[in-house]
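Participant: Sequence first, predicted model second:
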Amino acid sequence: MSTQITLKAARVNAGLTLIDAARRLGIGKDRLIKWEKHPDEVQPRYQKVISETYKMPIDDIFFGV
């Protein structure tokens, strides 16, 4: 099992601000803030988009499951 990083850490490692990441994901910054605090609320379809946007394997990001 590999070590997973938080959603916020994945965003920061991708070099994205909160607003830039939200725009690229097609969501509001408030939703992204909520997801970073409660990663278990991210739907699977968005997990895939986040993985692609942050250029990180989905298994390396902690989504609370």
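Facilitator: Perfect, thanks for sending it.
Participant: hey, let's count contacts and neighbours off CA atoms from now on
Facilitator: Fine.
Participant: quick one: the helices in this structure?
Facilitator: With helices called from DSSP state H, the chain shows them at 7-13, 18-25, 29-37, 44-53.
Participant: take a look at this one as well, against the first:
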Amino acid sequence: MKITLKALRVNYGLTQKEMAKVVGVYPDTWANYENARTFPNKDVLDKIEKYFGVNYNDIIFSSYLRFNRNLVNE
């Protein structure tokens, strides 16, 4: 199953601020991950995988979504 960072966060009922704290980044940094302005480094990706129980290959980054907006319910 493919899923976005935003969908993962929302499905767990977390705010961007809460998710940023979970992975140890600033809230603005997490927002940038969700919007594909920047991408998480290996340490942050490991935390995301562990917290949500997903594999990196299951995460869709927003650059793909620019062409497939229907994948994210904003």
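Facilitator: Structure's in. What do you need? What you are looking at is a predicted structure, and each value in this text was computed from that prediction instead of being measured.
Participant: How close are the two chains, by TM-score?
Facilitator: Put the two chains on top of each other and the TM-score (TM-score structural alignment, normalised by the length of the first structure) is 0.74; 63 aligned residues with a Cα RMSD of 2.3 Å.
Participant: Which one of the helices of the first structure lies nearest to residue 61 of the first structure?
Facilitator: Among those, helix 7-13 comes nearest to residue 61 of the first structure, with 6.2 Å by Cα to Cα.
Participant: so who does residue 44 of the second structure touch?
Facilitator: When contacts are counted by Cα atoms under 8 Å, 6 or more residues apart in numbering, residue 44 of the second structure touches 23, 24.
Participant: gap between the residue mapped onto it from the first structure and residue 16 of the first structure?
Facilitator: The pairwise alignment with the first structure assigns residue 44 of the second structure to residue 46, based on TM-score structural alignment. According to Cα to Cα, to the nearest Å, residue 46 of the first structure and residue 16 of the first structure sit 17 Å apart.
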